[in-house]
Structures are given as structure tokens and as C-alpha cells.
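Visitor: mind looking at a prediction? Sequence and model below.
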Amino acid sequence: MSLKNVPVLNTALPGRVHCRLRRVYKQMVESFVIAENSDDYSITVIVAGHGIAYIGDKSYEAECGTAIAVAKGSLITFRAAPYHSMHMLRIEFSEEPVVQAAGAVKKWPFEESARLNLNRHTLQMTANLERHAHFELEQEQTFEVQALFSEFLSKLHELHGKEKHSVAQPWIEQALLYIKNHYREPLTRKQLAAISGVSAEHFSREFKKHSGKTFKGYVTELRIRAAQEQLLGTKSDLVEIAMQVGYQDGFYLSRKFKQFVGAAPTIYLKKPKKIASLTYNYSASLLALGVTPSVGVVSSWIFNHFRGVIKEQPAKWHDNVPNCVFESIRPFKPDLIIDYTSTEERSTELRAIAPLISLPFEELPWDEQFRYIADVVDKGTEANDCLNRLQALIEEASERLDREIGKRGTAVVIDLGIETCYVYGDKWGRGTHMLYDSLQFTPPECLLKDGQCTIGYIETSLEAVPAFAADHMFFGLPEHGQERSDVLAFMNKESWRRMAAVQNNHVYFIKNDIFYGFDPASTEKQLMDIMRLMTRR
């Protein structure tokens, strides 16, 4: 929505912010998006997904229900969390806003940048603004939207003021950090009060006011959550786990565990669990093991592939990380949450609901991640059967490539776009784990330099794609028609036609939804598609 020739609304209500709304538009981030330095101020509301916002030397957790306010002239970069996308509403406005309050005039109220937690009212106002995104409005409607935005900015200022005044006393934050780092050691209220420099009674009152729990209850929850995660993820014995989480013996851990969880550790391990899976790949891995999550993030291809299973065992499915993950999964009362390794803030929020199993997906091979999840849900035998079947298909495919192609040569996978292209290494799915690890193709030389192949992906321009030329080139095309047409037109340029892969007819177009995952079902389908494309059958 563009509002270029509309006068500023000169409302004179106390606490009202005055400015000129310029644009309201939607953005989606799958990896990086950078908004260049601008003469306009901006507020970006995260309406789905999560990631990180970088402004100068500052970084902010950007998740659903938060807004990032940035002064003019600042460069802001958003990065979505691994294998997630962020959906954002970007609001740009000019003229330095002022807030009239008690006769005083204040300038831009959010410093150079700020992260704001939106409440239900401001989220609803965001939804109202979003309805006008990208639309040209009649003058009467334009004044209405300007008025709505003026009220929205004023409410944000009020929220920001409340947040600044409700910040916990510094010693509370220091105490929480100390507990987090030392909960495996003996801890007492008296000890923490002394470290904080307050009386034990004052410590107890302020601690509960800030955390919502007593000191003892807070420490117990940390220890039992850690014990649950170790039971599920390591299968260590109780004595070893007790020592690692801050208890002196397994019997005492077992008693506290039963009080907190409602079942003894041995019974807890055998008990069927309601699972919340917050990634495409882990939801697909669970389905491949015959386990249906109670809440799951799943791709459209996987949803259709397992449609029969999903229909028989209804669950709450999301095509992206839920808008507000905490509120979305908490009502289902999951016994276990599975996610990629994320920020400490997000992990703490999730652990308040259930034990969290989080894996560093860029550091572990995909099949090790699959086996780990299988062990957590006691499906080790099923995982072995699945991987053995896939290995047989890989061996058959390799023998066929030996006959029809011979020496493998180099291969590369690139997602093409007019603005940005993504060249994938061997730790980011997109079929590269199949090409490089299983079928024994090698990345082009430029990806091997300085370990670039192991960093996930490299951003480049459409013009620079020939620098990543390989014997076999797999391209993912944009989903949208106009950008797709523009990319295909660009590929007719001489610099592209000179590439050996083009001249040898070794360019292959892949389907993005199929080549997104690195779960067993996606991997098998990727193998079949690679073989069909390379053998032209």
C-alpha cells in the first residue's frame, strides 16, 4: 500500500503519535532478507515463524507476536531460523514521529531500535493494517488507515514504556542466570540471596513475583526437565543422571521425578507420548517411523505422501511454525517437544511446556538425526529397517550410474531467483546429502575452498551462478509465475549457454517441495527423481 500524497493527521489527543504512513506490505523470509538504509522509519511485525533481526551491532529474537522498530537510516537484516520461514508485515513511515504527553513533545520513542512484545489489542490492530497491505485506497479509506496507524503507534509507545518500567531488578536476572548455570550443584535460597545482596525473605518475594515459581520449585523444574531429556536422549542409568542434574542418588531423583511428572522414570520411558514436532524434517521422520505427532509442522508434499496415515490418526498440522508457538502447542499438553537447536530464549519457553529434544541439524548427518529420534521414541528397529531399505535402493542406483555415466564428476544444487540465488552445501538438505554422500558426486571446486561446502548455503546473484558451474547442475525455480519467467529468460544469456552442463544437456530442474527435506521419505523420492533426470527415464 502506498500513501504518498496524504496529509499528516493532526490529532491532538494526549499520548497520540503523529507521522505519515508510507507503505504497508508483507514479506516472507526463508533465509536472509536485508532492507537497505532508508529515509523512512519502520516497524516490522512478525506474524508467523521466528528468527533473528540484526540492526547494527545489536540482534533481537524475532518471533511471532513481536515487532522490531527501527529508526530511519538503519540497516536491518532478518534471518529465519533453520528450515523455517518468517512471515512479516512491514510498516514504513516518514517524518519523525512525536508523542504528546503531559504537554511535552518527545521524538522517536524507541531509541535507534527496539524489540516490542505485542499484546492482543496491538496484534488485532496489526491484522487490521495487514488487510490494507499492497492495496491502493480511496481518500476516505486512506484517512481511516492513517488514523488506525496513528493509534497503533501510540499503543506501541505505551507498551514500550510499560516494558521499560517493568524490567526486573538486575539482581533477579543475575540470580536466574546463576541458577541456570549451576543447578547441577547444591543450591539454597540463602546462598542465592547472599549472592544477590538481599535478604532471604526479599529474595523469595521478588523471585516468585518475577518467575511465577518459588525458588525451590524453579530449581526442581530445571533438574527434572534435564533428567527427562537425558532419559529420552541418552538412556543413561538413574544414578548417573542424578549426579548430572544436581541430586546425590538415583532414589531421590526417582522420588522427585514421580512427584513432578506423575510417573516413575521407568514407567515414564515406556509410556506412549504426545509429541509436538516443530520442524518439517522431524515430523516426516516420525511419520516414517509410524509415529504421528499430536502437533506437527509438515510440508505439503509430506502431508500428501502420508495422507492415509494422517487421516487415520488426526493431529493438529501446521504448514509453518505456529504463529505463536507457545500458545499454539501448550493446549495439547505434549509430553515431548522435538525441534532444531534454537536460541536460549526459545528453548526456555518450550521447556516450560515439556521436555525438549533439540538437535544441531547442520552438525549431524541426516541419518544420525533420524536414528536419534527413533531411539527417543523407542523405534530403533523400525529405523534400521527403513535405512536398510533405502541403502539397497542407493546401491542399485549407484550400479546403474556406473553403467550409464561412469565417473561421477561434479554436481551442484542451486535455488534460482531474480534477487538472490542459493548454492547449497552438504548440510542443508536439497538432495545434496544424496548426491555427495550416497551417490559420490563431488561439489564444484569453488565450494570446496575454505570449507564453503560445509556451511549450509551460499548466497549469490543470478549473474554469478556460472561461477559455480559443475558437470551436473540441479536448479530449483521460483514458485511465482513472473519471477519464474524472468529467471528462465535470463538463462538464455550467452554466459549461461557457455556452461558445459548446458551444452551437455546436464541441467535438471527439481521440485522445491520434494527436494526440501532430508527425512527418509523425501530422501527416497529425491533419489528416484535424481535417477529419472540423469538417466532421462
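Guide: Yep, that arrived.

Visitor: for the rest of this, base every contact and every neighbour count on C-alpha atoms.
Guide: Fine.

Visitor: next structured bit after the helix or strand containing residue 447?
Guide: Using DSSP states H and E, residue 447 sits within helix 445-448. As assigned by DSSP H and E, the chain's next helix or strand after helix 445-448 is strand 457-460.

Visitor: buried sites along the longest strand along the chain?
Guide: As assigned by DSSP state E, the longest strand anywhere in the chain is strand 86-101. For strand 86-101, burial by neighbour count (16 or more other CA atoms under 10 Å) applies to 86-94, 96-100.

Visitor: and that strand, what does it pack onto?
Guide: Judged by 3 or more CA pairs under 8 Å, 6 or more residues apart in numbering; DSSP states H and E, strand 86-101 is in contact with strand 17-29, strand 41-48, strand 104-106.

Visitor: out of those strands, which is closest to residue 497?
Guide: Residue 497 lies closest, by CA to CA, to one member of the helices and strands packed on strand 86-101: strand 17-29, at 30.9 Å.

Visitor: show me what the closest one is packed up against.
Guide: Using 3+ CA pairs under 8 Å, 6+ apart: strand 17-29 touches strand 76-80, strand 86-101, helix 120-130, helix 139-165.

Visitor: okay, those in CSV with distance to residue 53 next?
Guide: As requested, the helices and strands packed on strand 17-29 are exported to CSV (distance: least, CA to CA, whole Å):
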stretch, distance to residue 53
strand 76-80, 5
strand 86-101, 11
helix 120-130, 19
helix 139-165, 18
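
Visitor: related to what we said a few turns ago, the longest strand of the chain vs helix 139-165, what angle?
Guide: Angle between the axes of strand 86-101 and helix 139-165 is 80 degrees (criterion: axes from the mean of the first three to the mean of the last three CA atoms, to 10 degrees).

Visitor: ok, second structure coming up, stack it against the first:
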Amino acid sequence: MAKRKPAFVLGAILLSLSFVVSACGGTGNGNSPASPGASATASATASASPSQAAEETAIPSASAAAEGTRSYETDKGVVEIPAKPQRIVTDYYGGELLAVGANVIGVEPTAFDNPFLKDLLANTQDVGYPTNVEKVLELQPDLIVVMYDDSYEALSKIAPTVHIPYGTATNIYETVELFGDLVGAPDKAEAFIAEFEKRAAEGRERLKGVVDENATFGIYELTDKGELWTFGDNAGRGGQALYNALKLKMPEKNSNDNQTLQLSMELLPEYAADYMFLTVYDPEKKGEALENLQASAVWSNLDAVKNNHLFMNDFDTFYRYDPIAITEQIDLFVDMIVERTEANKK
């Protein structure tokens, strides 16, 4: 058993990041603080879905450019940023910025594969990875936000550049508050959280009487190398939606102290759950690792497998952990559980 961050997770972050959240599935520990109350203005926006709210608020106001600048403290020192930035380029924070209505004009390439952001990025340019400095210069941003500081010095010569390291925020509440403050839109942050909590409450209500209140739910991932991992509430793969929004129980032996934990097949039964959600990291679509897992006697004897409580989740859909993805994953989980429960009764 290993208690390190899996190498494939780090590789996927570089190639496929959309939590955290979580940043970031994605990863880091922390309990969600109480959500801020929505203002009257925020309440009107919150009636739409997170994707709709982000799309409707992404167009900057004409007067915002005249609102001046402010000092913003970062790990690189204090940066003078626009009070209401109008043209933002980012590497991996597209979803976080869109959640608070920011106008994202450039983002790294894998963001366009994020099923929850595709429509919102219709007018956004691919700035490459590593970030193409010349492309950014062409876009003439007034703010640049980066997770990685590879090109920080060059980018900071183009526009005010804010470095927010991976894992700075540890849940959707902290993430939305952070980015709402960054772009001068705390009202949009409040509206987003209000909608998130509404969707979470509706999801919990739909599951009443469908699953036993003591049932456990586990998130797992198989790699193309045959490694098997289990995930906590803030390592992507839907953990924030499943555990924090829907408040479903993780297996007793699992812990958020180990957001990612590698399992041997011998230990898998100890970390198994009544309901198990499996993603497969298999970029070349070989399928061999999954076939071997399914042929294993240990796997086939798990209660979740025998009771038809095993769910195969699309990697790209559930890997994502930006606030928009987390919110949309709530309904995906609820739909899966309800539909499977009904099917098992037939």
C-alpha cells in the first residue's frame, strides 16, 4: 500500500486538468466552511444552472475597465491587478474563472475536452501547454492567472500575472470565494455557491429512501499499468459531489487523510464499498488492465459487483474538479444511483 500522490495523477494534472478546487478531484485536504449567504443580486443568478450562470455573466460590463486597480497578495509578492479584469488568460483555471462569470479569452488545450466547459469556451483561444507566450501577447489580456509558474516571468511582462499554486484552495467553497475575489465578483461567487447548495439539497432529497443511510460509497481508479487507487473527497473523480454535496459515506477504512491511496488486490476488500464507482485511466484505450481486473476472483466476489452496485464512470467526465464540474456531477451521481436501484428491482 502506498500513501503517495500517484504518478499518473500528476501526469494527468499536467495533461488533463480542467479543485481544486478542489483546485482541485483535484486534491488537498480541508473541511468546507459555511457557505456565504447569497445577496439579492446573487439570488437571481442562482436560479440558473452553474453552466448557464457562468455563460450569462461572462460578458464584461462596459464601465468595469474604468474601475482602476488594486493590490493583490500572491506567493510571488504583491501584484497590482485590475479591480474588474475584462480579458483573462489562464492555464488550468478556466472552470474556476468561468464559475464566477469571468471573461476567459485564453486557456490551456485540455480545457476544451472538459464536457462541462465546452459551450462556455466557444470564444476562447487555446494558448497551449506550456503556455505560448506569443499567443498570450496577441490576445492582449489585462490579467493572467496561472497554476504553474514555468513562464511566469515572461507572462508578467505582458499583463499582471497571479500565480495560484495547485492545492491553494481545498474545496468548492474556498475555490469559488478565491476566484470571486480575484476578479472582483463576490456577488457571482455567492450566487454560484447558492446554486451549488440548492442542487446538493435536491440531490440528497432524491436519494432518500433509495439508499440505506448506512450504505458506503467508494471512488476507485484503475490505471493502464494495472494500479488500483481509491480517492477521498477532494481528489477529483467526483469526490466533492459524492461526499461533500450528497453527504454519502465513504468506506470506514478510507480517510480524507489519504486523498489518494494505492491498493493491492489483497487489500481491496477492506476498502470496498456497498456502491463502487470506477474510472479507468487508459489513454491508449488498450483495455487490458480492465479485463485483468474483471477476471480477478477478488473483484468478482466484492458485494458491489455481486449486487450490481458497480458503476463504470467516464474518466474525462469525473476527473474534472472545477466548481462547474463538481456541481454538475451531483445530478450525474444521483441519476446513476436512482436508475440502477430501479433496474435492480425488476
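Guide: Happy to help now that I have it. Here the structure is a predicted model, which is why all the values come from computation and not from measurement.

Visitor: related to what we said a few turns ago, just name the closest of the buried residues of strand 86-101 of structure 1 to residue 211 of structure 1, please.
Guide: residue 86 (29.0 Å).

Visitor: hang on, isn't the closest one packed against residue 32?
Guide: No: using CA atoms under 8 Å as the test, residue 86 of structure 1 is too far from residue 32 to be in contact (10.0 Å).

Visitor: shared neighbours, those two?
Guide: Overlap of the contact sets of residue 86 of structure 1 and residue 32 (by CA atoms under 8 Å, 6 or more residues apart in numbering) consists of residue 80.

Visitor: ok, now which ones touch residue 246 of structure 2?
Guide: Neighbouring residues of residue 246 of structure 2 by CA under 8 Å, 6+ apart: 200-201, 203-204, 330.

Visitor: quick one: which of the helices and strands packed on strand 86-101 of structure 1 is nearest residue 516 of structure 1?
Guide: Closest approach to residue 516 of structure 1 among these (CA to CA): strand 17-29, 15.4 Å.

Visitor: packing partners of the following helix or strand past the closest one?
Guide: Counting by DSSP H and E, the next helix or strand C-terminal to strand 17-29 of structure 1 is strand 32-35. Packed against strand 32-35 of structure 1 by the contact rule (3+ CA pairs under 8 Å, 6+ apart) you find strand 76-80.

Visitor: the strand it packs on to strand 86-101, inter-axis angle?
Guide: 140 degrees.

Visitor: give me the buried positions along strand 76-80 of structure 1.
Guide: Neighbour count says strand 76-80 of structure 1 has 76-80 buried, by 16+ other CA under 10 Å.

Visitor: for these, which one is nearest residue 427 of structure 1?
Guide: Of all the buried residues of strand 76-80 of structure 1, residue 427 of structure 1 sits closest to residue 80, with 16.6 Å by CA to CA.

Visitor: quick one: contacts for residue 205 of structure 2?
Guide: Applying CA under 8 Å, 6+ apart to residue 205 of structure 2 gives no contacts.

Visitor: where does the equivalent of it over in structure 1 fall, helix, sheet strand or coil?
Guide: Residue correspondence to structure 1 (TM-score structural alignment): residue 205 of structure 2 is matched to residue 399. Here residue 399 of structure 1 is recorded as helix under DSSP: H, G, I helix; E, B strand; the rest coil.

Visitor: look up how far residue 523 of structure 1 lies from residue 399 of structure 1.
Guide: Going from residue 399 of structure 1 to residue 523 of structure 1 by CA to CA, to the nearest Å gives 18 Å.

Visitor: could you do residue 370 of structure 1 as well?
Guide: Note on residue 370 of structure 1: its distance to residue 523 of structure 1, by CA to CA, is 12 Å.

Visitor: likewise for residue 331 of structure 1?
Guide: For residue 331 of structure 1, the distance to residue 523 of structure 1 (CA to CA) stands at 33 Å.

Visitor: who's more crowded, these two?
Guide: residue 523 (23 against 9; other CA atoms under 10 Å).

Visitor: surely the more buried one is within a strand?
Guide: No: Residue 523 of structure 1 is assigned helix when assessed by three-state DSSP, not a strand.

Visitor: which residue in structure 2 aligns with it?
Guide: Checking TM-score structural alignment: residue 523 of structure 1 goes with residue 326.

Visitor: with adjacent residues omitted, what lies nearest to its match?
Guide: Nearest residue to residue 326 of structure 2 in three dimensions, chain neighbours excluded: residue 241, at 5.6 Å (CA to CA, 6 or more residues apart in numbering).

Visitor: okay, now the aligned partner of that neighbour in structure 1: neighbour count?
Guide: Taking TM-score structural alignment, the alignment pairs residue 241 of structure 2 with residue 434 from structure 1. Residues lying near residue 434 of structure 1 (other CA under 10 Å) number 20.

Visitor: just to check, residue 434 of structure 1 is in contact with residue 523?
Guide: Yes: Residue 434 of structure 1 is within contact range of residue 523, at 7.2 Å (criterion: CA under 8 Å).

Visitor: how many neighbours does the residue nearest to residue 428 of structure 1 when sequence neighbours are not counted have?
Guide: Closest residue to residue 428 of structure 1 apart from its sequence neighbours, by CA to CA, 6+ apart: residue 456 at 5.0 Å. Per other CA under 10 Å, the neighbour tally for residue 456 of structure 1 reads 16.

Visitor: dump the residue contacts of residue 456 of structure 1.
Guide: By CA under 8 Å, 6+ apart, the contact set of residue 456 of structure 1 is 362, 424-428.

Visitor: roughly how far apart are it and residue 416 of structure 1?
Guide: 16 Å.
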